[in-house]
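Enquirer: prediction below, plus the sequence it came from.
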Amino acid sequence: MELIQGMLARKTTNGPFRPDPVSLEHQHTLMRVAQAAPSHFNSQPWRFVLIENPHTIAEIARISGESMTELIDGGIFFERYRRYFRFSEAEMDERRDGIHIDHLPGPLKPFTRQVFSDAGLRLMRQLGVPKKLGEDNRKLVAGSPLLLAALLDKTEYRPNELSGFYSVFGLGAAIENIWNAVGALGMGIQFISTPMEIQRQWQAISQLLHVPDDLELMAVYRLGYLPEGVGRPSIDWSSRHRKRLSQFVGRERCDVPEEG
């Protein structure tokens, strides 16, 4: 039951970590729980890189911050993800998915629903919000004591074949094991997603990490120990709602929802 409760309490860390280095013991524990994940024919297609070098972290942080600014300023972020935004508890309770935008900078609060419209984007540009968000993102990554790069072996990861699915499935299981384990270690984790949205930036990170031709960089995460009493980022959200069983579980067939 302790394991199940830990899984149900799993969350993403949007704020900063303590500056303390992550102990080697904890790093290796996370790698061992990843190693324990299932994979097709025990192929174990995942590879990981543990990153503690401050200069490497600072460079990835710079790339991440620049990517965030570009995505926000160009409206790309909102076009891709607008359908997941919720603006009230009532809307969140009805939909049971997406993110509730419940924390905004003071000048933007009166325009909460309009922030992610074209007019809102113009206002955000005038107020310098894209640069502010990019800098916030850079600081979060730069202040993380540990980054984790997740890669796949291309001999298994062939996207146009079933092995591509099997490999992504296996890596997903490995990452989920890590995500469920960090809480027991007093740690948090967050996906560094913005560079993935811009191909040249993602390639820059691959080059920085010397990714060879036979590996594919799939994701980068930031990890660290959790502090107490830290304020929220400039723009933040809550996403603890989950769909009801009847919304994602069928009984015997797809068109008979599970009750409960």
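Expert: On my side now, so go ahead.

Enquirer: only C-alpha atoms from now on, for both contacts and neighbour counts.
Expert: Will do.

Enquirer: identify the residue nearest Glu176 in space, chain neighbours excluded?
Expert: Computed as CA to CA, 6 or more residues apart in numbering, the closest residue to Glu176 that is not its neighbour in sequence is Ala34, at 8.0 Å.

Enquirer: try Val33
Expert: Counting by CA to CA, 6+ apart, the residue nearest Val33 is Asn177, at 5.8 Å.

Enquirer: swap in Arg62?
Expert: Nearest to Arg62 is Arg138, by CA to CA, 6+ apart, at 5.7 Å.

Enquirer: still on that earlier bit, state the number of residues packed around the residue nearest to Val33.
Expert: 20 (other CA atoms under 10 Å).

Enquirer: kindly report the same for Arg47.
Expert: 18.

Enquirer: that one and Ser167 touch, don't they?
Expert: No. With contact defined as CA atoms under 8 Å, Arg47 does not reach Ser167; the gap is 11.2 Å.

Enquirer: need the overlap of contacts for these two.
Expert: Any residue near both Arg47 and Ser167 by CA atoms under 8 Å, 6 or more residues apart in numbering counts here, and that gives Leu152.

Enquirer: the helix or strand that contains Glu94 - contacts with which helices or strands?
Expert: Assigned by DSSP states H and E, Glu94 falls within helix 89-95. Here helix 89-95 is seen to pack against strand 99-103 when contacts are counted using 3 or more CA pairs under 8 Å, 6 or more residues apart in numbering; DSSP states H and E.

Enquirer: quick check: what element follows the strand it packs on along the chain?
Expert: Defined by DSSP H and E, the subsequent element after strand 99-103 is helix 118-126.

Enquirer: what residues sit buried inside that next one?
Expert: Residues Gly120, Leu121, Leu123, Met124 are the ones in helix 118-126 that count as buried (16 or more other CA atoms under 10 Å).

Enquirer: A further structure is provided below for comparison with the first:
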Amino acid sequence: MMLPAFGTGTFRLQDEVAIQSVKNALQLGYRAIDTAQIYENEAAVGQAIAESDIARNELFITTKIWIENLSAERLIPSLQESLKKLRTDYVDLTLIHWPSPGGVITVEESMQALMAAKEAGITRQIGVSNFPVALMQEAIRAVGAENIATIQIELHPFLQNQKVVAFAQQQGIPVTSYMTLAYGAALKDETILRLAEKHRATPAQVVLAWALQSGYAVIPSSTKRENLQSNLAARELRLDAEDMAQIAALDRNQRLVSPAGLAPDWD
């Protein structure tokens, strides 16, 4: 299955909140669910999926390998643990969540372990997350650009990550935007509010439509069913060239996610 353009994320959602959010999303028609080992909600996501009675082949499940599991010895066993929690025989996409701090485990080692997981059939596709261009180049050298299904990066109107996006697109690697609404800050921006009024849309729909029209996949999360439903309408919203240019002008390299000791040297 191709990487869906629209899915839902589960970052910061735990236990019953995560279960309910995923159930709501699935009932509303979402079929792509994004989780990660470090979110500690894979079991909740697995429960929500199991109780939703949707055929596995209709779903696109993504998880991400945490830094302590990036070695050749640990990656596949950790992914098998994730599969047990998710109650599935395979995931559709597995990403390296963050590069190994200080390069303790090489990108080559982790990517080749991911390729082995793909060849074993426990993940259908592989990719990376939070990689700058230099580390993307290492990943490409290790497994080839054709084997990298996506790069998932923080990407919103205030951080448009143009160097990484341009490199990924040049290599034919699809981009997935996370934090697309900038923790909600983008929804209060005057330009976004003005465009929302112009299109009789919500600010979230405008931002998500901008990301989709830019060619990115998006995975917005919400604990509110009405927001999950409203976000889906972004797929029908069409921004014109002037709207897109106004949002492009909001870029100010404002990074919201850069954990000390974890973040690589950003571009």
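Expert: Good, I have the coordinates. Computed from a predicted model, the values in this text were never measured in an experiment.

Enquirer: TM-score for these two?
Expert: The TM-score (TM-score structural alignment, normalised by the length of structure 1) is 0.23; 104 aligned residues with a CA RMSD of 6.2 Å.

Enquirer: re the thing from before, just give the number of residues close to the residue nearest to Glu176 of structure 1.
Expert: For Ala34 of structure 1, using other CA under 10 Å, the count is 25.

Enquirer: quickly find the element holding it.
Expert: In this assignment (DSSP H and E), Ala34 of structure 1 forms part of helix 24-35.

Enquirer: Trp237 of structure 1 now?
Expert: Secondary structure from DSSP H and E places Trp237 of structure 1 in strand 236-238.

Enquirer: now swap in Arg124 of structure 2 and tell me
Expert: strand 123-129.

Enquirer: any buried residues in whichever helix or strand comes after that strand, and which?
Expert: Counting by DSSP H and E, the next helix or strand C-terminal to strand 123-129 of structure 2 is helix 133-143. Under the neighbour-count criterion of 16+ other CA under 10 Å, helix 133-143 of structure 2 has Val133, Leu135, Met136, Gln137, Glu138, Ala139, Ile140, Ala142, Val143 buried.

Enquirer: quick check: Met92 of structure 1 touching Asp102?
Expert: No. Using CA under 8 Å, Met92 of structure 1 makes no contact with Asp102, being 11.0 Å away.

Enquirer: so those two - more neighbours on which side?
Expert: Remark: of Met92 of structure 1 and Asp102, Met92 carries more neighbours, 21 against 15, as counted by other CA under 10 Å.

Enquirer: what's the neighbour count on Gln170 of structure 2?
Expert: Neighbours of Gln170 of structure 2 (other CA under 10 Å): 10.

Enquirer: can I take it that it is in a helix?
Expert: Yes. Counting by DSSP: H, G, I helix; E, B strand; the rest coil, Gln170 of structure 2 is part of a helix.

Enquirer: show me the contacts for it.
Expert: So Gln170 of structure 2 contacts nothing (CA under 8 Å, 6+ apart).

Enquirer: distance check, Arg225 of structure 2 against Val22 of structure 2.
Expert: Between Arg225 of structure 2 and Val22 of structure 2 the distance is 10 Å, computed by CA to CA, to the nearest Å.

Enquirer: the two: which is more packed in?
Expert: Neighbour count, other CA under 10 Å: between Arg225 of structure 2 and Val22, Val22 has more, with 33 against 17.

Enquirer: on contacts alone, who are the packing partners of the helix holding Ala34 of structure 1?
Expert: helix 162-182.

Enquirer: quickly note the distance from Trp210 of structure 2 to Gly9 of structure 2.
Expert: 18 Å.

Enquirer: just to check, the residue nearest to Arg62 of structure 1 is in contact with Ala61?
Expert: Yes. Applying CA under 8 Å, one finds Arg138 of structure 1 in contact with Ala61, separated by 4.7 Å.

Enquirer: can you list the buried residues in the strand holding Trp237 of structure 1?
Expert: By 16+ other CA under 10 Å, the buried positions in strand 236-238 of structure 1 come out as Trp237.

Enquirer: and after that strand, which helix or strand comes next?
Expert: helix 245-248.

Enquirer: ranges for the strands of the stretch 101-250 of structure 2?
Expert: Residue ranges of the strands in the stretch 101-250 of structure 2, as given by DSSP state E, counting those that start in this stretch, are 123-129, 148-154, 175-178, 217-218.

Enquirer: how about those, which one is nearest Ala204 of structure 2?
Expert: strand 217-218 (11.8 Å; CA to CA).

Enquirer: from the contact counts, what lies against that closest one?
Expert: Using 3+ CA pairs under 8 Å, 6+ apart, strand 217-218 of structure 2 sits against strand 175-178, helix 203-213.

Enquirer: output these in CSV, with mean neighbour count and distance to Val45 of structure 2 appended to each entry.
Expert: Output for these, formatted as CSV (neighbours: other CA atoms under 10 Å; distance: least, CA to CA, whole Å):
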stretch, mean neighbour count, distance to Val45 of structure 2
strand 175-178, 24, 18
helix 203-213, 25, 23
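
Enquirer: could I get those in CSV, plus columns for distance to Ser52 of structure 2?
Expert: Output for these, formatted as CSV (distance: least, CA to CA, whole Å):
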stretch, distance to Ser52 of structure 2
strand 175-178, 25
helix 203-213, 26
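
Enquirer: return the list of helices and strands in contact with the strand holding Trp237 of structure 1.
Expert: Judged by 3+ CA pairs under 8 Å, 6+ apart, the packing partners of strand 236-238 of structure 1 are strand 99-103.

Enquirer: try it again with 10 Å
Expert: strand 85-86, strand 99-103 (3 or more CA pairs under 10 Å, 6 or more residues apart in numbering; DSSP states H and E).

Enquirer: distance to Leu147 of structure 1 added to these, as CSV?
Expert: Shown next, in CSV, are these (distance: least, CA to CA, whole Å):
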stretch, distance to Leu147 of structure 1
strand 85-86, 28
strand 99-103, 25
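
Enquirer: and those, which is most packed in?
Expert: strand 85-86 (a mean of 20; mean count of other CA atoms under 10 Å).

Enquirer: who does that strand touch, helix- and strand-wise?
Expert: So strand 85-86 of structure 1, by 3+ CA pairs under 10 Å, 6+ apart, packs with helix 89-95, strand 99-103, strand 236-238.

Enquirer: 6 Å - rerun?
Expert: For strand 85-86 of structure 1, the contact count by 3 or more CA pairs under 6 Å, 6 or more residues apart in numbering; DSSP states H and E identifies strand 99-103 as packing neighbours.
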